[in-house]
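Got a predicted structure here, sequence first:
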Amino acid sequence: MSFFLANFMLLTMMSGVYLAGLKSTIFIEWILGGSFVNLSVTLLLDSMSCFFLAVVLCISANVVWYSKSYMSNDPDANRFILLVLGFVASMVVLIVSPNIFSILLGWDGLGLISYCLVIYYPSKKSSSAGMITVLSNRVGDVCILLSIAWFMMVADFNLNIWTLSSDMFSNCSLISFLVMFAAMTKSAQIPFSAWLPAAMAAPTPVSALVHSSTLVTAGVYLLIRFSYLMGYGCSMSLLFISTMTMFMSGVVAIFEYDLKKVIALSTLSQLGMMMFSISLGLYEVAFFHLLSHALFKALLFLCAGILIHGVGNTQDARAFGGLVLSFPLVAVCMNLANFSLCGIPFMAGFYSKDLIVEMACQSSWGVFILFMMFICLGLTVLYSVRLAYLSFVNFKGGSGLVSVCEADYTLSGPVVILSLISLISGPSLSWLSFSFPSLIFLPVFLKWGAIFVITVSLMLMFILTRLSLIYSLKSSLLSKSSGLMWFLPWISGTGVTLVGLSKTDTVLKIMDQGWLEYYSNIVTSVYPASLNSFNLKFQHNAVKLHFMIFMVWLLLGFIYVI
């Protein structure tokens, strides 16, 4: 299966290079005839969809290969592989969809299968994580459905103008806000950020797939495709939200000890970076960062999975330490991914992140936005260096029982392949995505600003870790609020459910067991036969009755449109 995905990845990559050279778009249409209606299925193939499809299939092939050994002791490994393939298929449908209808199919498929993967290991923690994941993503599904309903009112049922390239909706602010809101839920922007670290309850291969190129990137890809809808109001809102998401995830990651959660928070930070560039109108640069980030983030998760296996299936970074002696290959590959994440020059992440920073310095959004951007860039370096220090350098918490997993080529093979691909992806994608280099004119202090921030952050984190100052903040209020992600999980989950359950108990006592029950008994005592039978049909969920009510509302809708 991984061989098939790799071959298909090579085919789509060559198609993307060919279409990028021609600057053209191909629509493939199938007409499925039936007895009543002809159904048209259209696929959109351009350089953007082909490049993204190639990256998704490349990561999927390596994840499936990696899972063969990682999930070897699982009795339901075949079911896991089928769920992963269904997850990839939903993302493929979303990538090649030319209109909002077919996008909804892939969008819903991602949400449903992600819930099945998060609750794969049955426990109370995974059940809660799966519920907050599916409910947060369901908010985005509702926004997509509302945008379809608004399309139906404006487009007058003309399906040919609902494509991604249509500009007849560019002045509709409601549709733009709905699409932006849906993208925020899928890409876990504030206030929907709580589900992303909670989804770490899924197996590590799923985390590598979800956090690199599938579920969380669907919102960014949707905004890039619907970039013609973005007005000034949406850009301002997205700029503020993405900046706060970057800052929040960076601060929280510094105080986190769970290895997978630190990497998940780094994903949240990079998603904020992509949304930040989209709000500035840099759609092509955001897509470039999306592709380069997907490759080294998948590499980071696969390396983390080998470390977790090696130290006895624990994710607490305090149980690590000195693993560079037992895992030299994984240490090299993971640090390469960390360097790319930090934006170290000539690594994959440098080509996209430095371009975003320099083009943002040319914008006119104010000094505060630039200051926050550089602060978030420094926070990325801080938690990346801290993660590498706790895992490979700090001998204080190292475990003596370490199983060397590097001899298993099924685990180390995908890591080496993704390392090589992520190393060459930065300059290669830059050359393929941009036909000519960007002309950027900046003062010297801004031109060297990103490299200066990276250097200072490296030195600062080295001093903090050596002096153990970061551990002295363990009991501070900042540490407690950061551990709870600024109380976002409480706001998204417990805070809402507690209020809702208390109110529903009141409504139950007042209405169902109160005056409604009393007066309904009075009415049914006067007309017992007819009303009792009518109530029974409703209470037993008669299918014919529900269909009749649905047809009445559908008829009223058609009458309104005509």
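Sure, I can see it.

Could you use CA atoms for every contact and neighbour count after this?
Noted.

now the helix or strand hosting Leu223, how far from the centre of its chain.
For Leu223, the host element (DSSP states H and E) is helix 217-225. Remark: helix 217-225 is offset 10 Å from the chain centroid, using CA atoms, centre = their mean, to the nearest Å.

another one to put next to it:
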Amino acid sequence: MSKFLYNNISFLLMNLSILCFTLALMSFMKNNSTFIEWTLGGSENSITATLLFDSTSFMFLSIVLFISSNVIFYSKSYMSEDPYANRFILLVFAFVISMVIMIISPNIISILLGWDGLGLVSYCLVIYYPTKKSSSAGMLTVMSNRVGDVCILLSIGWFSILGDYNFTVWSFWSESMRSDFITYLIMLGALTKSAQIPFSAWLPAAMAAPTPVSALVHSSTLVTAGVYLLIRFSSSMNFADKSMLLFIATVTMFMSGLVANFEFDLKKIIALSTLSQLGMMMFAIALELYELAFFHLVIHALFKALLFLCAGTAIHSIGGSQDIRVYGSLVKKFPLIGVCLNYANMSLCGLPFLAGFYSKDLIIEMAAKGMINQIMLIMMFLAVGLTVGYSTRLSFYTFVDSPNGQPFSYVCDQDPLMFLPIVNLTMFSLVSGSAISWVMFSNPYSINLPLNLKMLTLVMILSGVLISLASSYPYFSKKVLPLKIVNFISSLWFFPYISSQITSYLPLKTGKNWLKFNDQGWIEECTINTISKSANASFNKLEWMQNNELKIHMLMYLIWASLAILLLK
């Protein structure tokens, strides 16, 4: 039954991906869009369903479905020993459906349906393995995303002022009724879903999910939902103050790149690279480069899914270990996987004429051309160098360094179920950068910069290699940096503790103290205990009187007789 589900769902998604890509090309050529709206129910109690199909939705749908098809096909071998394979594939399929609903929805209520579906199913997938670590990571993920859900709910209430929940109507709203409040609500919701500071802790923690889920979540679905939402709202939203979004995106880029250079968990390094690229997309949105942000979103999804699948192959082969220090010389055992992983790494770095170069270089040069804060520009260039640093470090530990772990028991280059999706993503990533840029940008960008700014990107790429050498050897970084600084950086700037322990432990401890000293303390003593003691004493007296009824009757008779004799005298 599980093989039937894997094959059919993968085949269905691949066909839909090809169809959506064809429709995307037609939409780009004709520059048109289709808006479908129909009413369900009667005239009084009717529900309006709306769908929006344009070049943006078709292109993103094709990428999401293509990656999902390959990930599901890959999971057929990766999860072959899982006794609950049917449950896994159905959860992944529900995850894809939630993302599709969000992509094609121009209605804020139906967007919430897909938005909440992503949060719920992602929680089920993060806690898929029954361990304490997975449970904690799942709770951190779902509680962080609850903030964004609340923002979307509040924005629905604000949209009710219009009488229509379609965000395309917002662009026709008069300027007198326009409010920045809903703008900040949408932005905050996008920041939580895309794990920007201060909500960054949940994204590396979500690596507790199976690797195929990580490939899907961190490439084109959950974490990109916030970026896609801002791109969708760009036509009808006027950010009152983009400097805040620019600052958050820049610090997120810098922080994730710095932490990744001190991380040794393979999947967390790739997750931090996703966080860095999400910061790059938010950086482009803050500069109003919406087309470039979407272009980088599409290109990044392809080579990031490839990077996760290659990492999953290495993890699967070495016995489940994710510590890159026990790897080494994998290129001798997995030459083809090594080539694909290194290509994805170089594309992530933005090396010239690879897929990532076409999107990242445009964003960097447009930022250098624009009038932005110089500190932000310097931090952005430093983030580019740090990206090259942790990518080079990952390749060095995994494929160049001498082997330090256990012998390899399984050669995945010979498994077509795992290798075929990697080849598909590699081939499509190779041509996607130039091909999609030709489709999306009929008029190429003309960027004139001074020679020093033009060469600064290449300088940062070369300096990133030197940074990787400094962080590749623990004794070197410990000699250069104090241990407290190393612990601060490697712990993600203490954001996991702030997000989980402070926000959960302190309220729980406060509630426990309130319960102990108030509800179970003096309040209980002054109210419940006093009443119960008085009631118990009364009940005891009544019980004694009932048990000694004859004696009491005789005693009362004697008392009344004595009183009567006294009165008669």
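It's in. On a predicted model such as this, the values are computed, not experimentally measured, just so you know.

re earlier: what's the mean deviation for the helix holding Leu223 of the first structure versus the second structure?
Helix 217-225 of the first structure differs from its equivalent in the second structure by a mean of 0.5 Å after superposition (mean CA distance after the TM-score superposition for the first structure).

how much does the helix or strand that that helix is followed by stray from the second structure?
Sequence-wise, the next helix or strand downstream of helix 217-225 of the first structure (DSSP H and E) is helix 232-254. Helix 232-254 of the first structure differs from its equivalent in the second structure by a mean of 1.1 Å after superposition (mean CA distance after the TM-score superposition for the first structure).

Check which element follows helix 232-254 of the first structure along the chain.
For helix 232-254 of the first structure, the succeeding helix or strand toward the C-terminus, using DSSP H and E, is helix 259-279.

What range does the next helix or strand after that following helix cover in the second structure?
Toward the C-terminus, helix 259-279 of the first structure is succeeded by helix 283-310 as the next helix or strand (DSSP H and E). Per TM-score structural alignment, the counterpart of helix 283-310 of the first structure in the second structure is residues 290-317.

ok, residues contacting the helix holding Leu223 of the first structure?
91, 94, 107, 164, 179-180, 182-187, 211, 271, 274-275, 278, 283, 287, 290 (CA atoms under 8 Å, 6 or more residues apart in numbering).

post-alignment, the match of helix 283-310 of the first structure versus the first structure, mean distance?
Mean for stretch 290-317 of the second structure is 0.3 Å (mean CA distance after the TM-score superposition for the first structure).

Compute the distance between the residue nearest in space to the middle of the second structure and Tyr343 of the second structure, please.
Closest residue to the average C-alpha location of the second structure: Val223 at 3.7 Å, with CA atoms, centre = their mean. Going from Val223 of the second structure to Tyr343 of the second structure by CA to CA, to the nearest Å gives 23 Å.

Ok, Cys151 of the second structure next?
For Cys151 of the second structure relative to Tyr343 of the second structure (CA to CA), the value is 39 Å.

now Lys484 of the second structure
Taking CA to CA, one finds Lys484 of the second structure at 35 Å from Tyr343 of the second structure.

what about these two, which has more around it?
Neighbour count, other CA atoms under 10 Å: between Lys484 of the second structure and Tyr343, Tyr343 has more, with 21 against 10.

Aligned to the more buried one, what sits in the first structure?
In the first structure, Tyr343 of the second structure lands on Leu336 (TM-score structural alignment).

likewise Ser27 of the second structure?
Using TM-score structural alignment, Ser27 of the second structure lines up with Leu19 in the first structure.

swap in Pro416 of the second structure?
Match for Pro416 of the second structure (TM-score structural alignment): Tyr409.

Lys509 of the second structure too?
By TM-score structural alignment, Lys509 of the second structure lines up with Ser502.

how many other residues sit next to its match?
With other CA under 10 Å as criterion, Ser502 of the first structure counts 10.

Please, which helix or strand holds it?
With DSSP H and E as criterion, Ser502 of the first structure is part of helix 495-507.

Just give me the mean distance for that helix relative to the second structure.
Helix 495-507 of the first structure: mean distance to aligned residues in the second structure after superposition is 1.7 Å, counting by mean CA distance after the TM-score superposition for the first structure.

And the contacts of that helix?
Trp490.

mind checking the longest helix of the first structure?
Counting residues, the longest helix in the first structure under DSSP state H turns out to be helix 124-155.

and that one with helix 217-225, angle?
Using axes from the mean of the first three to the mean of the last three CA atoms, to 10 degrees, the direction of helix 124-155 of the first structure lies 20 degrees away from that of helix 217-225.

Trace Ile72 of the second structure over to the first structure, please.
Under the pairing rule here (TM-score structural alignment), the equivalent of Ile72 of the second structure within the first structure is Val64.

still on that earlier bit, which residues are in contact with the match of Ser27 of the second structure?
Counting by CA under 8 Å, 6+ apart, Leu19 of the first structure has contacts Thr25, Asp46, Ser47.

cutoff 10 Å now
Neighbour list for Leu19 of the first structure: Met13, Thr25, Ile26, Leu45, Asp46, Ser47, Met48, Cys50 [criterion: CA atoms under 10 Å, 6 or more residues apart in numbering].

Can I have the buried ones of those as a PyMOL selection?
What follows is the PyMOL syntax for the buried subset of the contacts of Leu19 of the first structure, where burial is set by 16 or more other CA atoms under 10 Å:
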select buried, resi 13+45+46+47+48+50
